[in-house]
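> give me a model of this one.
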Amino acid sequence: MTTTTHTLGSTRTACDPQTRVTKSLLGYGVLAGPFYVTVALASAFTRDGFDPAVHQWSMLALGEHGWIQVANFVITGLMVLAFAVGLRRSLAPGRGARWAPRLVAAYGVSLLAAGAFRADAAYGFPAGTPDGPGEVSWHGMLHLMAGSVGFTCLAVACFVMARRYGSDGRRGWAIASRTVGVLFLAGFGAVAAGTGAAAANLAFTAGVVTVFGWLAAVAVDQYRTAS
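Alright, predicted model coming up:
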């Protein structure tokens, strides 16, 4: 709910406390993607032996400075969870008001799990690790499972939001959401099927950046319309 105040010929729109909380939570959806990508890129280009065309960003959690990527996972996950709460408040009532936030929240939880259970060393990273895929440990398996569930949920959230935008008559947003969902699934499928392949890793990285951009765009859109 908003209130409009007229003061000396000017108009000022003020949000009630509930709307302010909703907008604050939605703001984390704007911050999450840029924060994650910036920290990951900074690590990727400064870590000895890391090759973005060969190694996935999750492997940055390994080695001497791996704590930086672990913190990146955890902080980003918490921001995504906060955004999911704000999304639930901004979408209700209406189509997708339950499932879109739940799916986004599941992705947030998967990021926390990715930070708790690190990926396995492989393909020469960290420096000194033998070439090749290496052995899969129990924590590496849990990391892969968390990513699989989280990425799938986030892709499905794109399609749920596409239905919501479609029901609201916002065709452009609906098409964009479906497109992002398809591209993200394609990138995830490529890396799952072609472990270690440069094209697959780069496609997946592009998919992650794209879906985080979509998440931020949705957050801005909902922020503007929250009332």
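
> switch to C-alpha atoms for all contacts and neighbour counts from now on
Noted.

> how about the strands in this protein?
In the chain, strands defined by DSSP state E lie at 2-7, 10-15, listed in chain order.

> will you turn those into CSV that also has mean neighbour count?
Supplementary listing: the strands of the chain in CSV, determined by neighbours: other C-alpha atoms under 10 Å:
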stretch, mean neighbour count
strand 2-7, 10
strand 10-15, 11
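
> just put the ones you listed in CSV and tack on distance to G194.
Formatted as CSV, those follow (distance: least, C-alpha to C-alpha, whole Å):
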stretch, distance to G194
strand 2-7, 51
strand 10-15, 50
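
> longest helix of this structure, counting residues only.
Among all segments of the chain classified by DSSP state H, the helix with the greatest residue count is helix 138-167.

> correct me if wrong: Y223 contacts L26.
Yes: counting by C-alpha atoms under 8 Å, L26 is a contact partner of Y223 at 6.1 Å.

> another for comparison:
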Amino acid sequence: MLMINSRAGAVFRFVALCGMTAPVLMLVLWTVASLMRPGYDQLSQYGSELGTGPNATIMNANFVVTGLLIIVFATGLFANIRGVRWTRMGSILLGVFGAGEGAGGFFPCDPGCPITAQSVSQLTHNVDAVIDFVAIALAPFLFSLGLNSDDRWKGYRSYSLVTGLIAIGLFLVFSAASLGYLGFVGLFQRLFLAATFLWIEVVAIRLLRISGHHPSLRP
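Next up, the predicted model:
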């Protein structure tokens, strides 16, 4: 039994490290890709615009690897949380977000990432982005709803709830900017993703700590 618990702890530490790595990797490679794109405007351009044109491989690889890391993390998070419907739904949506990030690397947008699709890849990218962003906007909020039933996680309920509300609000603002009702679409996209990726980082760190104090992970 001790050996089984030890292996479970090692597995969940790996899962937590995947979650901790994803936001950092996204930030680093996004920064590198943008610095290698002369004239790229962080305030007015989508991150996905770095996935087409010169050095597009950097951003597309970023999407794929980060997405895979998030899927692994979401799977472990689902297994760690006690049987609470809302929290598990939040974990599932986090996995959907990871899958969407990965898909974005295989279906890059056309130059400028137009809302009106000019190619099959652009159309797929648009649909993927909507599903992707809706999933991560709702994930922290749903995740928060069941945390009080798990003593190991209930201290993170308020943070997840506030993050969820902020994410939903920023998603709506970002959507308005994407449709042309507001400027600075790049800024609002970054604020939205900053809030949600920070939440992933914080939750992953908590899972890492739990894996050290609770070898069984499901006491």
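
> what TM-score do we get after superposing?
Scored against TM-score structural alignment, normalised by the length of structure 2, the superposed chains reach a TM-score of 0.84; 208 aligned residues with a C-alpha RMSD of 2.4 Å.

> so which of Y223 and L26 of structure 1 has more stuff around it?
The residue with more neighbours, out of Y223 of structure 1 and L26, is L26; 31 against 23, by other C-alpha atoms under 10 Å.

> map that one across to structure 2 for me.
Residue pairing (TM-score structural alignment): L26 of structure 1 is matched to A16 of structure 2.

> structure 2: helices as residue ranges?
With DSSP H applied, structure 2 shows helices at 2-35, 56-80, 85-106, 120-145, 157-178, 185-213, listed in chain order.

> next, the angle helix 120-145 makes with the last one.
So that's helix 185-213 of structure 2. Direction vectors for helix 185-213 of structure 2 and helix 120-145, defined by axes from the mean of the first three to the mean of the last three C-alpha atoms, to 10 degrees, enclose an angle of 50 degrees.

> one more: the fifth one?
An angle of 150 degrees separates the directions of helix 157-178 of structure 2 and helix 120-145 when computed by the same axes, to 10 degrees.

> quick revisit: the longest helix of structure 1 to helix 198-225, inter-axis angle?
Relative orientation of helix 138-167 of structure 1 and helix 198-225, computed by the same axes, to 10 degrees: 50 degrees.

> got the angle for helix 138-167 of structure 1 vs helix 171-193?
Using the same axes, to 10 degrees, the interaxial angle of helix 138-167 of structure 1 with respect to helix 171-193 works out to 160 degrees.

> isn't A176 of structure 2 right next to F188, touching?
No: proximity of A176 of structure 2 to F188 does not meet the contact threshold set by C-alpha under 8 Å, at 9.7 Å.

> which one's more surrounded, the two?
The neighbour count for A176 of structure 2 versus F188, taken as other C-alpha under 10 Å, is higher for F188 (24 against 15).

> which one is V15 of structure 2 nearest to, not counting chain neighbours?
Using C-alpha to C-alpha, 6 or more residues apart in numbering and skipping residues adjacent in sequence, the residue nearest V15 of structure 2 is F73, 5.0 Å away.

> what lines up with that neighbour in structure 1?
That one, F73 of structure 2, aligns with F83 by TM-score structural alignment.

> so who does that match touch?
Shown here is F83 of structure 1, whose contacts under the criterion C-alpha atoms under 8 Å, 6 or more residues apart in numbering are 25-29, 219.

> okay, now the equivalent of G112 of structure 2 over in structure 1: neighbour count?
Per TM-score structural alignment, the equivalent position to G112 of structure 2 in structure 1 is A122. Other residues near A122 of structure 1 number 21, with proximity taken as other C-alpha under 10 Å.

> so A122 of structure 1 sits right up against S137, yeah?
No: contact criterion C-alpha under 8 Å: A122 of structure 1 and S137 do not qualify, at 11.6 Å.

> show me what V104 of structure 1 lines up with in structure 2.
Taking TM-score structural alignment for the superposition, V104 of structure 1 sits opposite L94 in structure 2.

> over to Q222 of structure 1?
Residue pairing (TM-score structural alignment): Q222 of structure 1 is matched to L207 of structure 2.

> what is the burial count for that match?
Look at L207 of structure 2: counted by other C-alpha under 10 Å, it has 26 neighbours.

> hmm, G19 and it touching each other?
No: the pair L207 of structure 2 and G19 fails to qualify as a contact (C-alpha under 8 Å) at a distance of 9.1 Å.
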